[in-house]
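*Asks:* No sequence on hand, only this structure:
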């Protein structure tokens, strides 16, 4: 056995140089080790995904990242069409609205939470927001819900499209308003696990208006995008339901096509703080996903174990320096669905 099998790619130490760009720094980090190396590789793969004209890009946005201001980074990615399909948590597409309308405040994680409750201040680790104003955001969602048709099964794509239109018409800066204007499809499979659920319950209890969300229709529509795509790429910020929903697009395509391994995501990157040994999907490795046909055996797959509030700003600014052009989405997406009424 020859040493050259292992000792062929030499590590290169980072040197401090004045005027170095974020893109240059991440290029240098890519030549180091540990998670710094992985973060550099994530940017490299994301750039390749963007430049690949045959790839449909799915973007999973988990957790409660909008409370920390991360939503404007995702907004920029949609404006550049570096996202074709956004799969967020309900929190991330409601708490951005709270930021626009009422704002968040830097706080502390060691605080009297009982006192906060009495003052109606809600806490997200070290971020505070006014709870009474938060409920005004809930009322805004309810107002929109009351404009919808009863006895019609909406997919969350239809719901989010219409709400994005509602927000855009009122000039409320948000992810859904941006998605509507840029024609990015948004699916939120756990929509009611957020303030949307509260708003829809209020619509029933106070106004006798029952809005139907059809999860099967949701899955049918997003898998239709997967089936019609020449290639797919997946970006996961966190894990959770958004990650698995996007992973299931590849798994379903394989089942429909006859249980082959020929339809996985060609690209996959993830920023996560979850680890695989607990058996959960959020921390599941891409190597494990290969066994399900979700990732390609020879695909460009990179996972970086890092706080997303550190990684995502660096990734987006590096991309702005490397590929600052508006991407053309795959042509088939343009008229795939009729605009909901």
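*Replies:* Received the coordinates, thanks. This is a predicted model, so every value here is computed, not measured. Residues are numbered from 1 along each chain as shown.
*Asks:* Every contact and neighbour count from this point should use C-alpha atoms.
*Replies:* OK.
*Asks:* How much space separates residue 336 from residue 240?
*Replies:* Counting by Cα to Cα, to the nearest Å, the gap from residue 336 to residue 240 is 27 Å.
*Asks:* who does the strand or helix carrying residue 78 touch, helix- and strand-wise?
*Replies:* Following DSSP states H and E, one finds residue 78 within helix 71-79. If contacts are counted by 3 or more Cα pairs under 8 Å, 6 or more residues apart in numbering; DSSP states H and E, helix 71-79 sits against helix 175-182, helix 308-322.
*Asks:* any idea which of those helices is most buried?
*Replies:* Highest mean neighbour count of those: helix 175-182, a mean of 23 (counted as mean count of other Cα atoms under 10 Å).
*Asks:* and the longest strand for the protein?
*Replies:* For the chain, the strand with the greatest residue count under DSSP state E is strand 295-305.
*Asks:* Which positions in that strand come out as buried?
*Replies:* Judged by neighbour count (16 or more other Cα atoms under 10 Å), strand 295-305 contains these buried residues: 295, 296, 297, 300, 301, 302, 303, 304, 305.
*Asks:* Then stretch 125-134?
*Replies:* 128, 129, 130, 131, 133, 134.
*Asks:* Just give me the residue right at the centre of the chain.
*Replies:* Against the mean C-alpha coordinate of the chain, by Cα atoms, centre = their mean, the closest residue is residue 61 at 2.3 Å.
*Asks:* Okay, one more to line up with it:
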């Protein structure tokens, strides 16, 4: 689960050969605008290059069957595009595709991809593809059902957080017997007192039947400080060495499980 900014504006953008540059948060934004430089706090990105990224998404859409797609399906096609152009750089989109790891971006249009898809639909009003967020939710629920137990590690919050947590409730609504997420970690600087989703606690999520409060941990920290420590601990502990990859993307080439009547 991710955001469009991470997957498209950052990863896919750089896989196309473009870069982000160290900038100045106190720069004159009018000067930057005139020079077609977009600022993301202290990072710069070339607007003209970003337009190429937009139109690459439009090109991918124009060459696919015109129907609703989950974000996972479309992101796989982005990886196929990179493979065809001989891209062998460090791309999350491409690596996930090669290892059959599905990526979901429930708010897919809230990024450079949105501009490309708007262009595609505007110029093909009678026959175009669309991104189906309900299909995202259904496919995520399939991932939950296919696992003996699940855990969540969340960096930030927002829409990806809610979709991931809600798979438990969705599975129960469909008539399946399932368990709450066995463990959950969230790294965030958001505060629960403003009522927003990103800062809602995992303890609160237990009341909805989403996560087990016995093994949840809120980490109130800037992500680039906390997450490397967590990832380093998990890597050096070494339990991953005896685990087999799940290849969850293969789920979507198989029949869906039948609903159990309760």
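*Replies:* Okay, I see it. Just so we're clear, the structure is a prediction, and the values are computed from it rather than from any experiment.
*Asks:* those strands in the stretch 151-300 of structure 1, which residues are they?
*Replies:* Using DSSP state E, counting those that start in this stretch, the strands of the stretch 151-300 of structure 1 run over 153-154, 185-186, 212-213, 231-237, 265-272, 295-305.
*Asks:* any chance of the ones you listed in TSV, plus distance to residue 78 of structure 1?
*Replies:* Putting those into TSV (distance: least, Cα to Cα, whole Å) gives the following:
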stretch	distance to residue 78 of structure 1
strand 153-154	23
strand 185-186	10
strand 212-213	25
strand 231-237	13
strand 265-272	17
strand 295-305	22
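*Asks:* and residue 93 of structure 1, which of these is closest to it?
*Replies:* strand 185-186 (9.8 Å; Cα to Cα).
*Asks:* Mean distance between the closest one and structure 2 after superposition?
*Replies:* With mean Cα distance after the TM-score superposition for structure 1, strand 185-186 of structure 1 departs from structure 2 by a mean of 1.1 Å once superposed.
*Asks:* Tell me the helices and strands packed up against that strand.
*Replies:* strand 85-88, helix 156-169, helix 175-182.
*Asks:* Could you measure from the aligned partner of residue 118 of structure 1 in structure 2 over to residue 47 of structure 2?
*Replies:* Here residue 118 of structure 1 is matched to residue 34 in structure 2, going by TM-score structural alignment. Using Cα to Cα, residue 34 of structure 2 is found at 11 Å from residue 47 of structure 2.
*Asks:* To residue 85 of structure 1, which of the strands of the stretch 151-300 of structure 1 lies closest?
*Replies:* Using Cα to Cα, the nearest of these to residue 85 of structure 1 is strand 185-186, at 4.9 Å.
*Asks:* who's more crowded, residue 336 and residue 240 of structure 1?
*Replies:* For residue 336 of structure 1 versus residue 240, neighbours defined as other Cα atoms under 10 Å are more numerous around residue 240 (20 against 12).
*Asks:* a markdown table for the helices and strands packed on helix 71-79 of structure 1, including distance to residue 75 of structure 1?
*Replies:* Output for these, formatted as a markdown table (distance: least, Cα to Cα, whole Å):
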| stretch | distance to residue 75 of structure 1 |
| --- | --- |
| helix 175-182 | 6 |
| helix 308-322 | 11 |
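*Asks:* between those, which one is nearest to residue 165 of structure 1?
*Replies:* Of these, the one closest to residue 165 of structure 1 (Cα to Cα) turns out to be helix 175-182, at 6.0 Å.
*Asks:* Double-check residue 221 of structure 2 against residue 189; I have them as touching.
*Replies:* Yes: look at residue 221 of structure 2 against residue 189 with Cα atoms under 8 Å: they come within range, at 5.5 Å.
*Asks:* Alright, I will stop here.
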